[in-house]
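J.: sequence isn't available, so here's the structure alone:
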């Protein structure tokens, strides 16, 4: 019994050390790649951006590699047949990898349960060949993370103060940049903004134009937004219920109230390029109703101790952005609250049955492992393995 306990502790220690080494070396390699690309291609914005996109893809490869080694999970995708064509997501029978055909210019909204929600949704974008084209809204404080804070700036992630008066201009500029580049009429196509206002808002001459320059590269994007703004927890649930009671808004059993302003603004800014809005509802095995995923699957426990959900469930449906009443605040609020009511009911069924597949005639279900291609994983592990080999040779030569 004692020997078994020692072996288990040793295994956990090895897992923890492996995760730290792989992440640190991978992060340094990503930032180094970015620095070299920005230096060499300073006068070639297109090639520079291709390298920065490649470094962004490498980050999700890095995270999924660690998950594959220390905390593997199956992912079960359930799609709504009313709004999503069959075979949007398929499983390769030879490799067990999931492949998808998500639209190349999209916004994805989701409920927020644990800190790694965005990892699984980013990985889903990767299955559609969009691993280097994901944009995420993050707390501004994350800019201060050593090494990867700089890396995420180069990913062009959108850092938010959570104060609309301070965030609006920054968000408008970033979204406008995404929209114009997606249509081949942005700075990456050699175009320039007309001028800046005194408070820093960038003004384009073609504001409102749907023009697409097919001679230029049209840069795809997958913008990931969590309208709740934070993880579901006892504290956030209490605050949400208090606000809902005061404002005569619905109280959800499995969610907190979504924030309307930022999402509506984003859709307004991207309406000329955005092809679809995907609505994702996430559930995790091992989490019961009225429990909190963030307490069960803490980010440190997942990546350092290998404590992960056996199955990650993602229910997907789609909306044409032109069918969403983004120009009417009252109607948009009603639309978003209806979406959240339906998500709440979906989660009720999920907690009751353990699956989003409550009606097989209405949905398609595909299950695979959260993993990447073998050669990509080998590329991520090459540097750590080389480091271990060098250390082993040094130790052997000293004590042999």
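T.: Yep, it's here. None of the values given here were measured: they were computed from a predicted structure. Numbers count the residues shown, from 1 in each chain.
J.: going forward, measure contacts between C-alpha atoms and count neighbours the same way
T.: Noted.
J.: I'd like the distance between the residue nearest to residue 174 when sequence neighbours are not counted and residue 68.
T.: Closest residue in space to residue 174, ignoring its immediate chain neighbours: residue 158 at 7.2 Å, by Cα to Cα, 6 or more residues apart in numbering. According to Cα to Cα, to the nearest Å, residue 158 and residue 68 sit 28 Å apart.
J.: then residue 80?
T.: Counting by Cα to Cα, the gap from residue 80 to residue 68 is 28 Å.
J.: quick one: buried residues of whichever strand or helix holds residue 314?
T.: Per DSSP states H and E: residue 314 is located in strand 311-319. For strand 311-319, a neighbour-count test (16 or more other Cα atoms under 10 Å) marks 311, 312, 313, 314, 315, 316, 317, 318 as buried.
J.: list the contacts of that strand.
T.: Strand 311-319 has contacts (Cα atoms under 8 Å, 6 or more residues apart in numbering) with 73-80, 83-84, 276-285, 355-356.
J.: so how far is that strand from its chain's centroid?
T.: Chain-centre distance of strand 311-319: 13 Å, with Cα atoms, centre = their mean, to the nearest Å.
J.: presented hereafter is structure B, for comparison with structure A:
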């Protein structure tokens, strides 16, 4: 029987009401995020991820990670400083700047955003990459960013995804390149209907009955381990819980929900993970069985064990990052609107290139 306390995804009231002030503030924040994303992509992303890549993939990734780490830091600033959402870390303290494969439960459409809060604290924000459904690559502006940051898009059909996934994974094997590759093995976000279907499948095939997570799909995880095992430092097992309920994207933007995000982290040494596909499948299913129990305890107790593994973000550092980024974006915006017509031509050509490169999933190769 499923355990649900006051902190369920479908019960309880939002922490805050959507007041006119929060509405206006949320719209302003969203517009700032869109403008800064567009200008960062056009002026910084194109240069670092396209032009510089013609000479060195390694240096291209380092520069791209710097620029986009600076931009992505706006989101934790929005969550934790503007919206006053408490992000509470528990479990183990993990080292900074490791190359890792990160597996997480998928409670809602915005789980992946809260992984940025952990990555920022570990100095790896700009190098976080996701395995995500291909429809998200079609989002205006943000789809370009997903392409430039080398996210792995999947159709969620293994016969279609296998070759593309191995091709992308093989490009991440250079141990000099910082990497946080995030994977949601459930393949979709959690809902009651999906959970019912997952439990029925588990009962039919003699698998564990899970109430707070879905049965994981193991082929993608096995492919990641097969291609990257020799270049990774560890696997991070991350479990996310929300109070008072799971948020949507607009909840996040307007600051009405959640009041608290709890993130439990466990570092798994590569030697603990089996190598055969059958054993890996059983191992991952067991990991999600442990997640299920961890979430059951969270709904009863309101927290994960061993809280307080990470401190709060520095307000000063967040503000310095914001001011520096806004000065840079203001310069780019001025040049685009008020300066020479050549800047408008440049922006138009870059937009055409990014649209086509994202649609056809092409990246330049080094000349040498």
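T.: Looks like it arrived, so ask away. Computed from a predicted structure; not experimentally measured.
J.: TM-score for the pair, please.
T.: These two chains, once laid on top of each other, score a TM-score of 0.78 by TM-score structural alignment, normalised by the length of structure 2; 313 aligned residues with a Cα RMSD of 2.5 Å.
J.: PyMOL command for the buried members of the contacts of strand 311-319 of structure 1?
T.: Selection of the buried residues among the contacts of strand 311-319 of structure 1 in PyMOL, burial being defined by 16+ other Cα under 10 Å:
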select buried, resi 73+75+76+77+78+79+80+84+276+277+278+279+280+281+282+283+284+285+355+356
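J.: now, which of the contacts of strand 311-319 of structure 1 lie within strands?
T.: The strands, defined by DSSP state E, take in 74-80, 276-284 from these.
J.: which of these sits closest to residue 259 of structure 1?
T.: residue 279 (14.9 Å; Cα to Cα).
J.: which residue in structure 2 lines up with the closest one?
T.: Aligned counterpart of residue 279 of structure 1 in structure 2: residue 237 (TM-score structural alignment).
J.: quick check: the gap between its match and residue 39 of structure 2.
T.: Residue 237 of structure 2 is 34 Å from residue 39 of structure 2, by Cα to Cα.
J.: before we move on, what about residue 113 of structure 2?
T.: 21 Å.
J.: got it, and residue 103 of structure 2?
T.: Going from residue 103 of structure 2 to residue 39 of structure 2 by Cα to Cα gives 31 Å.
J.: cool, residue 258 of structure 2 as well?
T.: For residue 258 of structure 2, the distance to residue 39 of structure 2 - Cα to Cα - is 30 Å.
J.: so the two - more neighbours on which side?
T.: residue 258 (25 against 20; other Cα atoms under 10 Å).
J.: sorry, back to before: number of residues surrounding the aligned residue in structure 2 for the residue nearest to residue 174 of structure 1?
T.: In structure 2, residue 158 of structure 1 lines up with residue 152, judged by TM-score structural alignment. Using other Cα under 10 Å, residue 152 of structure 2 has 24 other residues around it.
J.: do the one 5 residues further on as well
T.: As a burial measure, the neighbour count of residue 157 of structure 2 was computed by other Cα under 10 Å and equals 8.
J.: can you pull the contacts of it?
T.: Not one residue lies near residue 157 of structure 2 by Cα under 8 Å, 6+ apart.
J.: now residue 154 of structure 1
T.: Counted by Cα under 8 Å, 6+ apart, residue 154 of structure 1 has contacts 34, 52.
J.: cool, residue 218 of structure 2 as well?
T.: 185, 280, 281, 284.
J.: what residue in structure 1 is paired with it?
T.: For residue 218 of structure 2, the aligned residue in structure 1 is residue 260 (criterion: TM-score structural alignment).
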